[in-house]
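Peer 1: Sequence and computational prediction follow.
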Amino acid sequence: MITEHDERTVLNAVPDRLLIGGEWVEASGGRTVEVMDPATGEVIRTIADASVADGVRALNHAVAAQQSWGSTPPRVRAEILRGAFDLLQERKHDLALLMTLEMGKPLAEAYGEVAYGGEFLRWFSEEAVRIDGRYGSTPEGTGRMIVTHRPVGPAYLITPWNFPLAMATRKIAPALAAGCTMVVKPATLTPLTTLALADILVTVGVPAGVLNVITTTDTIELSDALISDPRLRKVSFTGSTPVGVTLLKQAADNVLRTSMELGGNAPFIVFDDADLELAVDAAMTAKFRNIGQACTAANRFIVQQGIADRFADAITERVSALNVGRGTEPGVDIGPLIDDRVVRNSSRLVDDAVSHGAVLRAGGDPIDGPGTFFQPTVVDRVGDGMLLATEEIFAPIVGIRRFVDEDDAVRIANDTPYGLVGYVFTSDSNRAHRMIDLIDTGMMGLNVGVVSNAAAPFGGVKQSGMGREGGHEGIHEYLETKYTLMPAPYSR
């Protein structure tokens, strides 16, 4: 049982200042910003609110530390990351509770994020010592080619509010492993977990200036200043597509390396031959993980006609049984949405669908009282043109539409500018392989409802972004490739 004393103890342990040059410092002019608990609407912590000048000062330290950190032996960088993984395990209870308090997800899911986020520290501790190159003869035999990799340089890492630990480790860990220094800007809605992570990294020996963390309400102005600075060499952003497009335009002026993990509109395709029980179990996970507030969340449930009624009945029964409440309470399945804007948008999406002929099977309304809660919802017979079919939902809303055959399913699934992840359920292995080729996404789950893994490349196509995080590919987002030619070593 989580007590008020437990909550206050965890919150008070979080640094409330900016991490700049290895020191925890106040923001210029003593500016502060309040962090709210979305389940209660109450202020849970007041922290530093950085100015543009603070951001530039953080970049100054990152630039000053780059040469030393970039030349630090890979084994040393690896041991620091491994130490961070170990200390994170020791503090997992505090980190999980902290995430639930500032973001709202149920405590059990917060523990899952601690485990997932920690794996990026462990994975990239192992990748740090495996940055490879190659040596070989030119085709003509007249010279020898040497291909090496070196750090990109100072990076600006912008993380979202919905996975405050995992999105931070997914960017910080490969940057540290590759030898890059950085300025990290967590979301203003959920900055506390990132500050707690920074405290872990400082404790295990990340040198001063290598990691700088800036919390700010002047997001646009601070980002403009850093991205326009010619000393910055890399931008990594996770968030909405419109913001990502703006950052890409800004990054073009200095030809910065960019990684963009943007919006999603994931299809969840269920064929007639699918294992219904498996598909429903996976649908619950793919939709309601993180209260539906995930770019990988199943957004469009595309179900073949022969199984659609049974699928809709089964998932409606499951959704109607979900428990809504504060994430610290026992037995809670669905916590609050992050703020009032998301609640209002959820109502807008449901109302639009029903007004255009969709059938509301469960939920559909905000929940009165403190906090920003919305009923777990099922909307059946969603059709073309409805907002539930075109917009990223980011809420606990299942929208079901029907399809006739495989070609129809592929058409509906690909009818979106996004392409992050797709889910396909079928017992036909040939069809499964066709779906891998035909569905326009950067990731796919075949008969599974969760695809994320630190050892796998995470990322999308089309307007869902560019670059990959995690896997062997993830560290190369922070490395430049250098080619050297030398004469062939002829014998005398």
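Peer 2: Now that the structure is in, tell me what you want to look at.

Peer 1: CA atoms for contacts and neighbours, from now on please.
Peer 2: Noted.

Peer 1: which residue is nearest the centroid of this structure?
Peer 2: M167 (4.5 Å; C-alpha atoms, centre = their mean).

Peer 1: for that residue, what are its contacts?
Peer 2: Contacts for M167 were tallied using C-alpha atoms under 8 Å, 6 or more residues apart in numbering; they are 117, 159-160, 238.

Peer 1: got another, please set it beside the one above:
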Amino acid sequence: METIDRDGVPGEEKTFDVFNPATGEIVDTLTLDSLESIEEKIMALHKGFQTWSKTSAEERSGLLYKWYEKIMDHQHELAKLITLENGKPYSEALGEVAYAAKYLQWYSEEAKRIYGRTIPASSTKKRIVITRKPIGVVAAITPWNFPAAMITRKVGPALAAGCTFIVKPAPETPLTAFEMFRLGYEAGIPKDVMCCVLAEGKVVGELFTASPLIRKITFTGSTAVGKQLLKNSASTVKHTSMELGGHAPLIIDKDANLDLAVQQTLVSKFRNAGQTCICANRLIVHQSIAERFVEKLVQAASTLKVGNGMEDGIAIGPIINKQGYEKIIGQLEDACSRGAVVALGGSHHGDDEAGTYFVWPTILTNVDESMRIMHEETFGPIAPVITFTEIEDAVRLANDTPYGLAAYFFTENMKRGIYLSEHLKYGIIGWNDGGPSTVQAPFGGMKESGMGREGGIEGIEPYLETKYVSINIAD
């Protein structure tokens, strides 16, 4: 594959390779940006903001929509790129491209709906006018598991609001970001309005948070890194949005539609080999139907093929890297040492020389709360099943975590469903739905899963400042 032109200022000659996690082959070799080049880009975005923030909503809307069309015109090429550098099956990658593009489409419309208002004054000689203004230069740091969608749901509302935007994509998956931005430039978005940079995470994080020109940090990633970014952002009182870790429970109640529950559990648990922030990490199943549910889930999951995502019929691709693989295997071994029973799978294969790591879909029973997998995010295709008898116990198990991103439950009983939806402390809840994410709804978590929302009408708010003008019209 040819090296993608990043249209950037030449940096120091420090290069790194982007690998295909399914084969270990080098997909591309890229050059890191120097600190000087990143600072120059931030300055260019600061200057570009003076113009972009004054463009009409109609113009910004039109450019975002053209970008959306460009991405959809090149969806197959982008999906291939995602699979090559991320490893997820091609069909999933194609779905991600469409999902990512929809954020640009949605915010191309929201750009025209940034409304102000008037407020009745306490005096007949005054008028109060409220306006919304773009916040300034926005810096984003995005993860590898959704290399397209995690960027567009940040850059879409940022540009729609009138902000300029810089992003550091994950080093595992930078090619998708650069190709998407190339298409954005083709659509007519100026290069002093948005750009990508490549640098070590700690280095660029410190640079972004220290820069007085950057007014907002938006981050998707681990809670530990998010806390550090929040701490560092305090020195310049930046606005922040954080989409952090998760440890999603999935509750199967006694009156659930088991066939639906199994099908949706597969969607939630095994998509992207379990490497998603909202995937089901803990299956909490009513004791009276646990045996039947596990039998059905084992039967369904046993059909999932593991391998190279570019091959037909593959449902589960590789684990992204050795660190992720070792965490998964460590949790699996810990659970088994404490009495967990492997109902399906348990197989895994890591090749350090090739740099490839695979874990087969695994279902564990006889799970208890002493096991690490019940308290740590797995980011892999391991599904631990723990049982409950009382609905209050299910809620207690589900909420027994510092995280509060996504939760799922399955019940046909309206009263019990309302009880669960009102007592689960999570920002996103799927009721009989294992795939709740959609561009028109606010995505985000409670507790240590972050702050702020992305998507929906709420998603543009973090990129806007509120200004009010009090006008005295007295003679």
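Peer 2: Everything's here; your move. Remember, predicted model here, so these are calculated numbers, not experimental data.

Peer 1: care to give me the TM-score?
Peer 2: Overlay of the two chains. TM-score (TM-score structural alignment, normalised by the length of the second structure): 0.97; 472 aligned residues with a C-alpha RMSD of 1.4 Å.

Peer 1: ok, back up a step: corresponding residue for the residue nearest to the centre of the first structure in the second structure?
Peer 2: Under the alignment (TM-score structural alignment), M167 of the first structure maps onto M150 of the second structure.

Peer 1: and the gap between its match and V439 of the second structure?
Peer 2: Distance, M150 of the second structure to V439 of the second structure, by C-alpha to C-alpha, to the nearest Å: 12 Å.

Peer 1: Over to W431 of the second structure?
Peer 2: W431 of the second structure is 18 Å from V439 of the second structure, by C-alpha to C-alpha.

Peer 1: likewise K322 of the second structure?
Peer 2: Distance of K322 of the second structure to V439 of the second structure, computed by C-alpha to C-alpha: 32 Å.

Peer 1: Most neighbours among the contacts of M167 of the first structure, which one is it?
Peer 2: Highest neighbour count within the contacts of M167 of the first structure: T159, with 28 neighbours (other C-alpha atoms under 10 Å).

Peer 1: That one contacts K185, doesn't it?
Peer 2: Yes - the pair formed by T159 of the first structure and K185 meets the contact definition of C-alpha atoms under 8 Å, at 6.4 Å.

Peer 1: Mind listing the shared neighbours of the two?
Peer 2: What both T159 of the first structure and K185 touch, as defined by C-alpha under 8 Å, 6+ apart, is an empty set.

Peer 1: from memory K66 of the second structure sits against A187, does it?
Peer 2: Yes - if you go by C-alpha under 8 Å, K66 of the second structure and A187 touch, sitting 5.5 Å apart.

Peer 1: what's the burial count for E25 of the second structure?
Peer 2: E25 of the second structure: 16 surrounding residues under other C-alpha under 10 Å.

Peer 1: which one in the first structure is aligned with it?
Peer 2: Counting by TM-score structural alignment, the partner of E25 of the second structure is E42.

Peer 1: list the contacts for that match?
Peer 2: When contacts are counted by C-alpha under 8 Å, 6+ apart, E42 of the first structure touches M36.

Peer 1: any idea how far it is from E34 of the first structure?
Peer 2: Distance from E42 of the first structure to E34 of the first structure, by C-alpha to C-alpha: 10 Å.

Peer 1: now C180 of the first structure
Peer 2: 31 Å.

Peer 1: do the same with A65 of the first structure
Peer 2: Distance from A65 of the first structure to E34 of the first structure, counting by C-alpha to C-alpha: 31 Å.

Peer 1: In the first structure, what range does the longest helix along the second structure match?
Peer 2: Criterion DSSP state H: the longest helix present in the second structure is helix 90-110. Aligned using TM-score structural alignment, helix 90-110 of the second structure spans residues 107-127 in the first structure.

Peer 1: list the contacts for V359 of the second structure?
Peer 2: V359 of the second structure makes contact with 306, 318-319, 325, 346-349, 380-381 under the criterion C-alpha under 8 Å, 6+ apart.

Peer 1: Of those residues, grab the buried ones for ChimeraX.
Peer 2: Buried residues within the contacts of V359 of the second structure, by 16 or more other C-alpha atoms under 10 Å, are selected in ChimeraX with:
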select :306,318,319,325,346,380,381
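
Peer 1: Count residues in the vicinity of E406 of the first structure, would you?
Peer 2: Should you count by other C-alpha under 10 Å, E406 of the first structure turns out to have 14 residues around it.

Peer 1: Give the aligned equivalent of it in the second structure.
Peer 2: For E406 of the first structure, the residue aligned by TM-score structural alignment is I391.

Peer 1: cool, G143 of the first structure as well?
Peer 2: In the second structure, the residue paired with G143 of the first structure is K126, using TM-score structural alignment.

Peer 1: if we can go back for a sec, mean distance of the longest helix of the second structure to its aligned residues in the first structure, please.
Peer 2: Helix 90-110 of the second structure, aligned to the first structure and superposed, deviates on average by 0.4 Å (mean C-alpha distance after the TM-score superposition for the first structure).

Peer 1: More neighbours: which of K322 and V439 of the second structure?
Peer 2: Neighbours per residue (other C-alpha under 10 Å) separate K322 of the second structure from V439, with V439 holding more: 22 against 17.

Peer 1: tell me the strands in the stretch 201-350 of the second structure, going along the chain?
Peer 2: 214-220, 239-243, 248-252, 280-286, 305-306, 314-316, 341-344, 348-351 (DSSP state E, counting those that start in this stretch).

Peer 1: Burial-wise, tell me which of the ones you listed comes out on top.
Peer 2: The highest average neighbour count among the strands of the stretch 201-350 of the second structure, using mean count of other C-alpha atoms under 10 Å, belongs to strand 248-252 at a mean of 30.

Peer 1: what's in contact with that strand?
Peer 2: Residues contacting strand 248-252 of the second structure (C-alpha under 8 Å, 6+ apart): 261, 265, 278-286, 394, 398, 404-411.

Peer 1: Sketch out the helices for the stretch 51-200 of the first structure, chain order is fine.
Peer 2: Counting by DSSP state H, counting those that start in this stretch, the stretch 51-200 of the first structure has helices at residues 52-70, 74-90, 92-103, 107-127, 166-178, 192-203.

Peer 1: Point out the most buried one among the ones you listed.
Peer 2: helix 166-178 (a mean of 27).
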